[in-house]
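Undergrad: this is the structure alone, sequence omitted:
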């Protein structure tokens, strides 16, 4: 059985069994849940683990004992797992030896014939078509015979290796971002637990010691004594507060099924918030109209940056911190809305509290229902927690906020990379894009695509008279770009476009097409942004937009985007914003000297205006 795919010239169609060993996993013991089979040193990968692996199995939820291994099989690292029941045709390549049950098929590639990563990418492309072959009635499933009937298109091994390398570099970065985010989450939770559960800084001071890893100014905010409270011993001066005294807790207004649309403003339920809480992208299944959204927002508000949504029916307690880019509404009853902080803005404190063992226990204690569990607004309001001083809240926020921002930036970058990978995948496997040799980055092609795709605010004006007399932000010149007319640049538009292409959710990857080859993806081209735009591309964009005589290099461009993004347009506010942005981009931040020199340069070429402590982007310059 072949699929209706364009097969490039020189490619062949083969069965999976022609390329290596194909066999079902083993789980011979009955009953399968016998306790003595589990809890040992041998990883036991199940269908859910494969589905969650995103192509590479890096973790598992169960292990086999020696007895478990004896009735199963330990498959080698590099085995491709293929699910054949429940989650159909999901695939993941083992990154370590592991066992799996007979609901998973293992493919061990003959390395002289195929690249297992290439074969896994073919499976991704064909997944929906394979799923259509599912034969189960109660629970969909496929079998070895189904796979044996399928013909897979493959090129020569050298071409397989090139395609797998290009797509694999994207997946490598996605998995690296995932691992970094796991570390960031652990760091945030460790700090929360130390400060607000174990009270380590207080206990250190009680012992006459300096709190570990804490500067003297922060340590001075913590008391030196624990006192009794209704929640046990807590630091002196801290309070036991009910959640309702810290925030408003509400639900959404009712949206009826007849109002659901296939496009518009996303409408989320518990399943979407659960996926977002895991750092996954979401493709909305339901929308409402823009008019209905605005009506609901005007009457009762809509989720905004810093709000928290909690899954409240069925799967309970998953939390999502709303981002500044989010625009959606949500289903009443399924989700609970934490908003309108009453004293201090403490979203990170509350997010970490909900994730902590203390928070999870509190949520567990207020669940109601047996068939389908739920939590209520009333019960949430009544939860009590240890509440520190405002100064400690502020210090915790300042410490944790960069971790959250980096976490969110990594998620956005991974989504962009996944979109690029999924765009390239069918093009590479159909021969629409060919990889020649090592792959050369055609920077000029990418620059031209970006300039055509985006509005950088560049316009030609033929007469000097078109410039208003005394207009703030114009540079008057004679010659081609002066009195005889010239090309003018709207600075706000230009910087907004620069912000777009240098941000984690930038569009560079979406339009780069076949210019995305191995040099970029392997990191051999210098990276300057939290997307995959090379330094040379960004420099050429700046030259094309602002002109050769007013060169704006990549670090100047990031500073301009910092000025654009900063809520506080003072020197201190912009200094803080650029430090955050460069940190997100994994670049060294500007020190005061470089910051000052860059601002003075940008002012000298007419892009910004420095007025005391305040910085403003100018309106327009003549490109020169």
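TA: Structure's in. What do you need? Being a predicted model, the structure only gives us computed values, none of them experimental. Residues are numbered from 1 along each chain as shown.

Undergrad: please make it C-alpha for all contacts and neighbour counts, starting now.
TA: Will do.

Undergrad: residue 90 reaches residue 82, doesn't it?
TA: Yes - here residue 90 lies in contact with residue 82, judged by CA atoms under 8 Å, at a distance of 5.7 Å.

Undergrad: okay, one more to line up with it:
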């Protein structure tokens, strides 16, 4: 059996040292029943319920944050077989079949959705090794050859059981996994940092443009008989998250920052007025995206049967890739000729893209580089001062936009629906101040995305060399206990 598995691995383009053995994943399981799919019928989202890991929660082989979707205790009990205890390995069955997640202590008590297989291994220490092997090109080739593509690419449990895995001696295995771990840990840290940055940016957006907290802070002071100066100070406290005592200290220690807070607070009015969307700050307006953008366009696709239009230098975004909040690179690229001879348009960086069709309808992303997109994407090229406002408002409006989608076969939006979507917009001077306030967060966000792409490329280039024994690891100190 081991010889047959080695032959299959070589046929898939892989090569491993002769002293390594091969075993099927089934042979590595704790028992025959130690692999199963997750929750098939999760029901509706239950506040405070059991977190449910879905394929969309898997990013670069990890779960960067606690899942938003939760199942009831009754559903969790019904699917207790896949309730997580901290020693399992998860393998995605759809989306990106074969991607793995190592279950950590933080995930104990969670459950997994049906699009994930839950595995319990005889030796939980093998999880890291198994994950990295499944990332390799030979493994991906073997997985792709087994995929059922009737509706979408799907891996089933039988195929997982039969996959052959090269197994080196423990000391070699630990050395190899430690090299890749260092790269993966940095990628996970970047992802978690980006989750925090996104949360902070959205929190500021919500405070300023949804809850109108600086405006209401001013109004509360004035209604209680306070002075205009006290009202400005109250707004500064809301904007900065600092108490009046801390603001006084800031004025002494960093007068420039204090002055910037003062100028920002001054831009907020101290009254609310009625509008078609309810009460809004005085001087603000109910707008739509067409008012805040220089141009709004849908994308296009060059002819697939024209070879000269494809595999060029121009990044070409598909609606499925809009799931990534920031896009730096794309799976497919077209040529300049393909761009010129199709309805695709080249959009500048800082364009917000909203997906119009299918499962991602309503979702939004930010372009970190200039690129074009297919016809299932709508590009919002913002006025400079509204770049971050348009991006964050689009992310916040994704559910509302998705609810406007229609279609019997799949949910569809169109450019008209998007450009006429109503929202409450501040004057341009406050939008400029918001842009200045969060621009460093957005830049850091993009930097981390870019670094993760480079780290993933480094990992993927090292993996075949490590698996083939091409890289000599004898100089590395063994960490085997």
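TA: Now that the structure is in, tell me what you want to look at. Since the model is a prediction, treat every value here as computed from it, not as a measurement.

Undergrad: TM-score of the superposition?
TA: With the length set by TM-score structural alignment, normalised by the length of the second structure, the two chains reach a TM-score of 0.76; 423 aligned residues with a CA RMSD of 3.5 Å.

Undergrad: give me the common contacts of residue 90 and residue 82 of the first structure.
TA: Counting by CA atoms under 8 Å, 6 or more residues apart in numbering, the shared contacts of residue 90 of the first structure and residue 82 are residue 50.

Undergrad: what's the match for residue 68 of the first structure in the second structure?
TA: Superposed on the second structure with TM-score structural alignment, residue 68 of the first structure falls opposite residue 76.

Undergrad: mean offset of the host helix or strand of its match relative to the first structure (after superposition)
TA: Per DSSP states H and E: residue 76 of the second structure is located in helix 73-78. Following the fit onto the first structure, the mean deviation recorded for helix 73-78 of the second structure is 3.9 Å by mean CA distance after the TM-score superposition for the first structure.

Undergrad: what sits against the residue sitting nearest the centre point of the second structure?
TA: Note on the second structure: the residue nearest the mean C-alpha position is residue 324, at 4.5 Å, using CA atoms, centre = their mean. Residues in contact with residue 324 of the second structure, defined by CA under 8 Å, 6+ apart, are residue 365.

Undergrad: rewinding a little: chain center to the helix holding residue 76 of the second structure, what's the gap?
TA: Centroid displacement of helix 73-78 of the second structure relative to its chain, using CA atoms, centre = their mean, to the nearest Å, is 28 Å.

Undergrad: other SSEs contacting it?
TA: Contact partners of helix 73-78 of the second structure among helices and strands, from 3 or more CA pairs under 8 Å, 6 or more residues apart in numbering; DSSP states H and E: none.

Undergrad: show me where the stretch 51-200 of the second structure has strands.
TA: 58-59, 62-63, 70-71, 89-92, 100-102, 111-112, 116-119, 164-167 (DSSP state E, counting those that start in this stretch).

Undergrad: would you mind giving the ones you listed as TSV with mean neighbour count and distance to residue 294 of the second structure added?
TA: Output for those, formatted as TSV (neighbours: other CA atoms under 10 Å; distance: least, CA to CA, whole Å):
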stretch	mean neighbour count	distance to residue 294 of the second structure
strand 58-59	18	33
strand 62-63	21	37
strand 70-71	23	40
strand 89-92	26	41
strand 100-102	23	42
strand 111-112	26	44
strand 116-119	26	43
strand 164-167	21	54
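
Undergrad: quick one: which of the ones you listed is nearest residue 41 of the second structure?
TA: Taking CA to CA, strand 70-71 is the member of the strands of the stretch 51-200 of the second structure nearest to residue 41 of the second structure, at 9.6 Å.

Undergrad: where does stretch 163-183 of the first structure end up in the second structure?
TA: Counting by TM-score structural alignment, stretch 163-183 of the first structure corresponds to residues 176-196.

Undergrad: mean shift between that stretch and the first structure?
TA: Averaged out, stretch 176-196 of the second structure is 0.9 Å away (mean CA distance after the TM-score superposition for the first structure).

Undergrad: one step back: from memory the match of residue 68 of the first structure sits against residue 50, does it?
TA: Yes - at 6.9 Å, residue 76 of the second structure counts as touching residue 50 under the criterion of CA under 8 Å.

Undergrad: give me the common contacts of these two.
TA: residue 111.

Undergrad: from residue 337 of the first structure, how far off is residue 321 of the first structure?
TA: Noted for residue 321 of the first structure: a distance of 10 Å to residue 337 of the first structure, by CA to CA, to the nearest Å.

Undergrad: shared neighbours, the two?
TA: Overlap between the contact sets of residue 321 of the first structure and residue 337, as judged by CA under 8 Å, 6+ apart, is given by 307, 308, 309.

Undergrad: of the residues you listed - the most surrounded one?
TA: residue 309 (28 neighbours; other CA atoms under 10 Å).
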